[in-house]
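Student: mind folding the following:
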Amino acid sequence: MAETNNFHNDDVVLDIHDRPTLGHWIGLSVQHMFAMFGSTVLVPILVGLNPGIALFSSGVGTLIYILITRGKIPAYMGSSFSFIVPMVALMKTTGYPGIAQGTVAVGLVYLLVALLVSFIGSDWINKLLPPIVVGPIVMVIGLSLAGTAATDATMRTLASGTTTYDWRYFMVALVTLLVTIGFNMFLKGFISLIPILLGIIVGYLLAVVVGIVDFSGVMAAAWFSLPKFQIPFLTYHLHFYWGAVLSLAPIAFVTMTEHTGHIMVLNKLTKRNFFEDPGLNHTLAGDGMASVIAGFVGGPPVTSYGENIGVLAITKVHSVYVLAGAGVFAIIFSFIGKLSALIQSIPSPVIGGISFLLFGTIAANGLRVLIDEKVDFNRKKNLMVASSILVIGIGNAYLQISQYKFSGLAVATVLGIFLNLVLPEKAVSEKEFEQKH
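Tutor: Next up, the predicted model:
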């Protein structure tokens, strides 16, 4: 696999098309997979999906992405956090089928946008999703789950189905939070890229000590078993859920902005221009097809991972062969039954402690978008757009028409885009003020 322009980045250990020796290949690929492992399996844990399916769809999605982008972009596809809010709601109402259909719809939106980009370019994406829309939506994604994190961190479910406050839960959650922050702040090198995974391990061990871990599922699980795939017509009767589709599909436009941001960073890191070669249409198509495949096997939507960029920057290993190897190992790990059972045995306070940091970080990133882009909140339009998105999204003011239900996040996304397009840049009072002064 040769470079079309013969360019080779000599400042890195392995450039994009450099193939490592077999021993190095295995070690580097396993290392890369574990950098993604904590975040990739955390999404299905939070939603209630099978971690094995998430690992499988993550690995297959990565291989598909590399194939569609012609082996030119070193990227890894992992479970997306942006869809957690509506997926949690759908799990309670439609279960796997609704989430699967929504995930496929997300992928189809990506493919449609990729088709449009190939014909008319990508400038319209920035007009449709400027910072004043994207920033508050990202904040909603994090803040709307704050109550879930707090419940996981404090409340124990009794055999009767009722819940009660348990101080051990809160202690485990706080320790998990604090050690994860510590790992994130003070560790160096590659290990600094897996603070979530390390935090979960420490929290889990503490939970074992205080006696709140149930190992019965782990003991009963087989070492090797098929992930519990959820395939239409084979494992469940197909019933179309419009509400599920319309709850997840609009959020695809938000993750597209993250996707393009990741490509920009990769351009600088690898000294290339992936917007030109293989083109944004190919990168979006790769991401979209990965989500379509994930939906057909019962996994959550997948997207390019920021952790991936951190690993590339620190290790200076940019080889797509290493990324493909990470995808293969993710697939292999998905067939280890005891691993999936061990992941599912992680008690809620450990997840709650991680969620305190994770959801807060997501919200803070939304705020950072507004700050970095210097959004002026003296402008009434910006104030109106952000205010509407925040309250509707965080409050989950969902829209229900007959049996179709659209999450507050989906409503806030569509409303934010609409308001930004129709409201004038300046209100009448602002124009009058400027004319007088």
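Student: only C-alpha atoms for contact and neighbour calcs from this point on.
Tutor: Will do.
Student: dump the residue contacts of the residue nearest the centre of the chain.
Tutor: With distances taken as CA atoms, centre = their mean, Ser80 lies nearest the centre of the chain, 1.8 Å away. Applying CA atoms under 8 Å, 6 or more residues apart in numbering, we find Ser80 in contact with 40, 43, 300-303.
Student: make it 7 Å
Tutor: For Ser80, the contacting residues are 301-303, by CA atoms under 7 Å, 6 or more residues apart in numbering.
Student: alongside the first, I'd like the structure of this one:
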Amino acid sequence: MEASNQVKKSHLTIGVNDPIPLGQAILLGLQHVLAMDVYVVPFIIATAVSMSPGDASSLIQSTFLGAGIASLIQVLFFLKIPVCQGPSFVPVGAIIGIYLGGNGMSTVLGASLIGAIAITILGYTGIYKYIVRTFIPTIVSGTIIMIVGLTLLPSAFSGNIFIETAELTMNQNVLLASITAAILILFSMLGEYFPKLGKVFRISSVIIALVLGSTIAFAMGGMDFASVSEASFLSLPNFAFIDYGFTFDLSAIVTMLIIYMVLLAETTGTWYAVSSVTEETLSDEQINKGVIGEGFGCLIASLVGATPVTGYSTNAGIISITGVASKVVFVAASCWFIILSFFGKLSALINAVPAAVIDGVFVVVCAIIMLSGFRVIKNESFSERELYIIGVPIIIALGLIFMPAELKGQAPQFIQYLLDSPIAVSAIMAVVMNKVIPEPKKV
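Tutor: Coordinates of the predicted model:
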């Protein structure tokens, strides 16, 4: 038994509860912050609703603050596994629709606040663990994780790699992303093949890739530090209870409640992915506490003016790449988020890293996320039933990604909210198909 356990955990260089030097934890925490790319969600929302530069910057800072506090809540008090909270991609489309159709951020935050309270109550009553058992078994959670990784890949390519910027051509962006991804894989594999010499390379592979990629971008003339020089050293985000207020609109609340249930399915899948990577058992009680932590995290996010947060599958990918699963690293990452929310210069410096460099890392991490989903379901029996439960949601997710805007625009507004979230729709489909398709009779 002892030997089998050693083989089981041999892929980790630092375990979940293993000690780690503070300086190393701080560096590795920053590595998670950089790879999570949390400013993408507020950036998409701010651009779509035409926020002023000041409001857009404040939304990004609020997002950092909400992510930091929510992560500390989960890691230290509730879920207690190595995972960071960040803004979910699931409600982005719905948030944009609510913003434009209501009273701006106050309507979004009001609906988010009610949804967070509902999720917290769901956790405290203990109902969610029965929902997980009934509606989100391993086959469903693994499928959702696979879809998260799969659906994020196209945005990385079309939004940041296959583009031209003022500083870099499309060819240069493709080259930058390719070089950064290759560096990440190289240093990660050095740790795999040369355990003693390469351990430090594997642990720091993400941040090495980002630094070297940024250095190459600078040599190409693709690093613009103007925003860093113009940014205030210290600045405050816009807090909901001070700068926005809360507006409670029934249709917005109902929409957000549905989104929150899908978000819970997504984050539960992430927890299973992290559990699989770290090979730590995730109990029903732990999941229920995680739901309470998720509710508190989303509640804090809405109060500080940020959108709903969720556990990031990216962390599972980075743990798999680096072999470092220490919770101390995730506490450090949470503190980095909080620091960045008040230090405009640091936030601007991170934002100055070319998108192609970040997405060179991001596409590798997305692939790891997708395969982490497969790792979750690999021990399931793959009859024709399971193939459809996995395959049809993937088809729907890809179909929604490539759905023409004019076709989507013909749907009622409420449906458009959901169609803008391929992860949400495909997650719902995975749950429905698992319940509708009967299991074959055992002979």
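Student: residues near Pro361 of structure 2, how many?
Tutor: To be clear, residue 361 of structure 2 is Val; Pro isn't right here. Using other CA atoms under 10 Å, Val361 of structure 2 has 29 neighbouring residues.
Student: alignment lookup: it to structure 1.
Tutor: Aligned counterpart of Val361 of structure 2 in structure 1: Ile354 (TM-score structural alignment).
Student: quick one: the aligned partner of Leu111 of structure 1 in structure 2 and Leu72 of structure 2, what's the gap?
Tutor: Using TM-score structural alignment, the partner of Leu111 of structure 1 in structure 2 is Thr120. Applying CA to CA, to the nearest Å, the value for Thr120 of structure 2 to Leu72 of structure 2 is 16 Å.
Student: ok, how many other residues are close to the closest residue in space to Ala316 of structure 2 that isn't next to it in sequence?
Tutor: Using CA to CA, 6 or more residues apart in numbering and skipping residues adjacent in sequence, the residue nearest Ala316 of structure 2 is Val274, 5.0 Å away. A count of nearby residues for Val274 of structure 2, using other CA under 10 Å, gives 30.
Student: which element, helix or strand, includes Val274 of structure 2?
Tutor: Using DSSP states H and E, Val274 of structure 2 sits in helix 250-278.
Student: give me the distance from stretch 389-396 of structure 1 to the chain's centre.
Tutor: Distance, stretch centre to chain centre, for stretch 389-396 of structure 1: 20 Å (CA atoms, centre = their mean, to the nearest Å).
Student: next, the buried residues of that stretch.
Tutor: Using 16 or more other CA atoms under 10 Å as the test for burial, stretch 389-396 of structure 1 gives 389-394, 396.
Student: repeat for stretch 16-32 of structure 1
Tutor: Those would be 16-18, 20, 25-26, 28-32, for stretch 16-32 of structure 1 by 16+ other CA under 10 Å.
Student: thinking again about what came up before, quick one: the match of Val361 of structure 2 from Trp167 of structure 1, how far?
Tutor: 17 Å.
Student: enumerate every residue touching the closest residue to Ile319 of structure 2 other than its chain neighbours.
Tutor: Spatial nearest neighbour of Ile319 of structure 2, chain neighbours left out: Ala325 (5.7 Å); criterion: CA to CA, 6+ apart. When contacts are counted by CA under 7 Å, 6+ apart, Ala325 of structure 2 touches 14-16, 82, 278, 319.
Student: between these, which is nearest Leu387 of structure 2?
Tutor: Distance to Leu387 of structure 2 across the contacts of Ala325 of structure 2 (CA to CA) is lowest for Thr278, with 26.6 Å.
Student: ok, how many other residues are close to that closest one?
Tutor: So Thr278 of structure 2, with other CA under 10 Å, has 25 neighbours.
Student: OK, contacts around it?
Tutor: For Thr278 of structure 2, the contact set (CA under 7 Å, 6+ apart) comprises Ala325.
Student: the corresponding residue of structure 1 for Ser341 of structure 2 - how many residues pack around it?
Tutor: Aligned by TM-score structural alignment, Ser341 of structure 2 pairs with Ser334 of structure 1. By the measure other CA under 10 Å, the count of residues near Ser334 of structure 1 is 26.
Student: host element of Gly86 of structure 2?
Tutor: Judged by DSSP H and E, Gly86 of structure 2 forms part of strand 85-87.
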